[in-house]
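A.B. asks: need a structure here:
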Amino acid sequence: MVRIEPFEVEQWMDRLETTPGVLNVAETCAASVSVDDLVGMCEDDAAPSPLLLSKKLTYGAIRGSETLRQRVASLFDRSSDAESLPAENVLITQGAIVANFITFYTLVGPGDHVICVYPTYQQLYAVPESLGAEVSLWRLKEENGYVPDVSELEGLAKPNTKLIVINNPNNPMGSTTPRPVLESIVAFAKQRGIIILSDEVYSPLYHSLPTGQDGPPSILALGYEKTIATGSMSKAFALAGIRLGWIASRDKAIVDAISAARDYTTISVSQLDDQVASYALSEPVLHPLLARNTALARTNLGLLSAFMDKYAAVCSWVKPTAGTTALVCFKGKDGVPVDDAALVLDVLDKTKVLVMPGSPCFGLGRDFRGFIRLGYVCETHVLVEALARLGQYIEGFHLTAPVQN
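C.D. replies: Okay, the predicted model is just below:
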């Protein structure tokens, strides 16, 4: 039997996010939009309806509609000198979580070695391990802004290293791996024939980079064929409810292999989901949608930054530059990190504010004790109220919050 470890962040979310009256700032998607919202954003009055209600609901195109795959492919052209990605190099999936899973399912197994950045979404290291691969964690360091240190790869790589897994922007840190670092990772992998999987589900929300720094390109833009990018409509595009993601690669053979494995899990995605995603990624809608989500991220990060400044005696962080999440460390009166799992439950009980604990959801052993993950690209009024309640909690209860032994 395959050994499956509990997927902690999903378990925590499932248990707690339906708490009556909850203010959910654990959610990691940009504040969701409706189909009516998309229509209202559309800059072309003559654009067709997002849903063709008269179309028969067959299985549809097995790999995703040609229109959708073309529009996903065009997302990879940003900041790229490479040739445009063909639509046939894109495979549509039921969310990025399925995209990542079937990529691992296809490519790794017993006898393989995988290098994965850490911390990151638990799936990215737990699934290859469950499939029998050996996994080495590429630990991101606070002093490096949680950006991978490429000089460490030589010590991590083995003769049987099959895959290097990165996450850009990073969940939960909200850090950005810049282009020069990506280029160095590609150079290392290319020299050894190692495949790179880049989970780009929070791309292109590079909303708070240092002045003069551009958002990095997709891993597919850097001239190495053995690269894979996964993504979805959930995070940067605010459409988690349609459950639609993708896998893309410069290597058509990789896409074909994953497509063959996908036959055992999925025939096709919903035609309705495909149509809504195609509409959202159309030129008249894509730009206003991303502008809306980027502006929301910048506004809300400003509010969160002000909160961090106000409570600097209790809270610390490396300020995010991208994505929708931040990892914040809470310390008690003696400077010792609090018991983050107990803190999350106590905050929820006393304030109805939901955040995620860092150590069970993103740490191994005692890593990230005292940290909570906060999703700040919710509706602004939700964040304002949640931060106000968290501030009241800190002022009233933080001195008695339980601490780690």
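A.B. asks: from here on, just use CA atoms for contacts and neighbour counts.
C.D. replies: Fine.
A.B. asks: all helices for the stretch 51-200 of the chain, in order.
C.D. replies: 66-75, 95-107, 123-130, 153-156, 179-192 (DSSP state H, counting those that start in this stretch).
A.B. asks: to compare with the earlier structure, here is another sequence to fold:
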Amino acid sequence: MVKIETFDVEAWMDKHENHCAYNIAETCCASISIDELQALSEDKDTRPVFSTSQKLTYGAIRGSDELRSHLARLYSARLPTAFPAENIITTPGAISANYLTAYALLGPGDHVICHYPTYQSLYEVPKQLGAEVSLWKALPENNWTPSIDHLKSLIKPNTKLIIINNPHNPTGAILKKPFLEQLIAVATEHDIILHSDEVYRPIFHSINPIDSGFPPSLLSMGYLKVIVTGSMSKAYAMAGIRVGWVASRDSEIVEKIAEARHYTTISVSQLDEQVAAYALHPNTVHSLLARNIQLAKTNIEILSKWVLKNEDEVEWVKPLAGTTAFVKIMRDGKPVDSVDFCKKLIEKTGVLFVPGSECFGQEFKGYVRIGFVNHTDVLKEGLSKVTQFLRKELDSVEFAE
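C.D. replies: Take a look at the predicted model:
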């Protein structure tokens, strides 16, 4: 029997997210409705979001041609060679894409290096499959960027896969272009596959695209043995359609993942894929992303002012991208117990945060994850409640052990 550890962040959200007044833990851009999506499109009248006459078969097993062509177009931007649509496979969400990548490629005897802290399934699923996992740790004193020298020290003769998350959950940090170039050099030297979870791309709210460090998708940097996973959930504000994808220029890797996929979901819902294709169509995608990036820019400023207002109790490394911030809560200069803090916070105020020490690793004492790209009024009101809690109730919260 496979040993399955509790998926701590999902267990926490499952327990609390439908019973709070202010969900400032959600990692998606504020969710959008079909009506709102259609209103963003430049073609509101002639093109339906989905067909009601199409037969509900399994559909295209590897993903609809329209959806995959839109994704290929996005990955081909500013590149001399177009990305082939046949090298994309759709999945029920990025969590399935990440699972299939591990399931297709890893087993006993393999070694994996995983960017850390991060979404738990990225390192737990390889363990479940029998692979050995080393955590490539990022630290706040280095702006949550891990060390290339540390990476080199972790590599073994049987290292098969290096996993990164860029932009990063929970910190909102990014691995910049020069860093990615160094990463590719290391992977090339040792013939290691790179897997980049890019579900928060392209929500870049605090770095300019003309910045020399601005990170391209790893898929566009010339290394063949790259796998990228993405989703409609985070940057595209549509977690309610379960659509994700796996993309690689290496056709052999794509075929291995396709074979593994036959044993899992077979295909993705036709209706979900039609909605995703509508959202990623050139008539819609630019307005949709503009809406979400502007929301992120507006809300990061609100969060920044809140951190400054509460600087005696709160510290952070300001995020550059994505939808999350990893914030340290202190009392008298000492980190509080983040689980006790989050439990008392929701009891007293209805505000939901995620406790870092429970959901991302015991070493993250005092840390909480905030999901800030929700509706602006929810963020404002929720943070106001947190400020009141810090003033009146923080003394009741236990210190971290």
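A.B. asks: mind checking which of the helices of the stretch 51-200 of the first structure is nearest residue 262 of the first structure?
C.D. replies: Closest approach to residue 262 of the first structure among these (CA to CA): helix 95-107, 6.4 Å.
A.B. asks: pull out the buried residues from that closest one.
C.D. replies: 95, 96, 97, 98, 99, 100, 102, 103, 104, 105, 107 (16 or more other CA atoms under 10 Å).
A.B. asks: tabulate the residues you listed (JSON lines), appending distance to residue 404 of the first structure.
C.D. replies: Compiled in JSON lines, the buried residues of helix 95-107 of the first structure are given as follows (distance: CA to CA, whole Å):
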{"residue": "95", "distance to residue 404 of the first structure": "37"}
{"residue": "96", "distance to residue 404 of the first structure": "35"}
{"residue": "97", "distance to residue 404 of the first structure": "33"}
{"residue": "98", "distance to residue 404 of the first structure": "36"}
{"residue": "99", "distance to residue 404 of the first structure": "37"}
{"residue": "100", "distance to residue 404 of the first structure": "34"}
{"residue": "102", "distance to residue 404 of the first structure": "38"}
{"residue": "103", "distance to residue 404 of the first structure": "38"}
{"residue": "104", "distance to residue 404 of the first structure": "36"}
{"residue": "105", "distance to residue 404 of the first structure": "38"}
{"residue": "107", "distance to residue 404 of the first structure": "40"}
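A.B. asks: among those, which one lies nearest to residue 338 of the first structure?
C.D. replies: Of the buried residues of helix 95-107 of the first structure, the one sitting nearest to residue 338 of the first structure (CA to CA) turns out to be residue 97, at 31.0 Å.
A.B. asks: now that closest one: how far from residue 324 of the first structure?
C.D. replies: Remark: distance between residue 97 of the first structure and residue 324 of the first structure (CA to CA, to the nearest Å) = 17 Å.
A.B. asks: report the longest helix in the second structure, please.
C.D. replies: helix 285-309 (DSSP state H).
A.B. asks: please point out which parts of that one sit buried.
C.D. replies: Neighbour counts over helix 285-309 of the second structure (16+ other CA under 10 Å) mark 285, 287-289, 291-293, 295-297, 299-300, 302-303, 306-307 as buried.
A.B. asks: likewise for stretch 59-78 of the second structure?
C.D. replies: 59, 61-64, 66-76.
A.B. asks: can you list contacts of that stretch?
C.D. replies: When contacts are defined by CA atoms under 8 Å, 6 or more residues apart in numbering, stretch 59-78 of the second structure is touched by residues 82-86, 88-91, 217, 219-220, 258, 266-270, 273-274, 276-277, 280-281.
A.B. asks: which of those count as buried?
C.D. replies: 83-86, 88-91, 217, 219-220, 258, 266-270, 273-274, 276-277, 280-281.
A.B. asks: which ones among those are found in strands?
C.D. replies: Residues of those located in strands (DSSP state E): 88, 89, 90, 91.
A.B. asks: check contacts around the counterpart of the last one in the first structure.
C.D. replies: Looking back up the chat, that one is residue 91 of the second structure. Correspondence of residue 91 of the second structure to the first structure, assessed by TM-score structural alignment: residue 93. For residue 93 of the first structure, the contact set (CA under 8 Å, 6+ apart) comprises 99, 244, 245, 246, 247, 266, 268, 269.
A.B. asks: now do 7 Å
C.D. replies: Counting by CA atoms under 7 Å, 6 or more residues apart in numbering, residue 93 of the first structure touches 99, 244, 245, 246, 269.
A.B. asks: same check, this time on residue 332 of the first structure
C.D. replies: Here residue 332 of the first structure is in contact with 314, 338, 398, 399, 401, 403 (CA under 7 Å, 6+ apart).
A.B. asks: right, and out of those, which lies closest to residue 193 of the first structure?
C.D. replies: Using CA to CA, residue 338 is the member of the contacts of residue 332 of the first structure that sits closest to residue 193 of the first structure, with 43.8 Å.
A.B. asks: and the closest one, how far from residue 78 of the first structure?
C.D. replies: Distance, residue 338 of the first structure to residue 78 of the first structure, using CA to CA: 42 Å.
A.B. asks: same thing with residue 235 of the first structure?
C.D. replies: For residue 235 of the first structure, the distance to residue 78 of the first structure - CA to CA - is 18 Å.
A.B. asks: just the helices from the stretch 301-405 of the first structure, written as ranges.
C.D. replies: Assigned helices in the stretch 301-405 of the first structure, in chain order: 340-351, 358-362, 380-397 (criterion: DSSP H, counting those that start in this stretch).
A.B. asks: now render these as CSV, adding distance to residue 368 of the first structure and mean neighbour count.
C.D. replies: Output for the helices of the stretch 301-405 of the first structure, formatted as CSV (distance: least, CA to CA, whole Å; neighbours: other CA atoms under 10 Å):
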stretch, distance to residue 368 of the first structure, mean neighbour count
helix 340-351, 9, 18
helix 358-362, 5, 24
helix 380-397, 20, 16
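A.B. asks: noted, bye for now.
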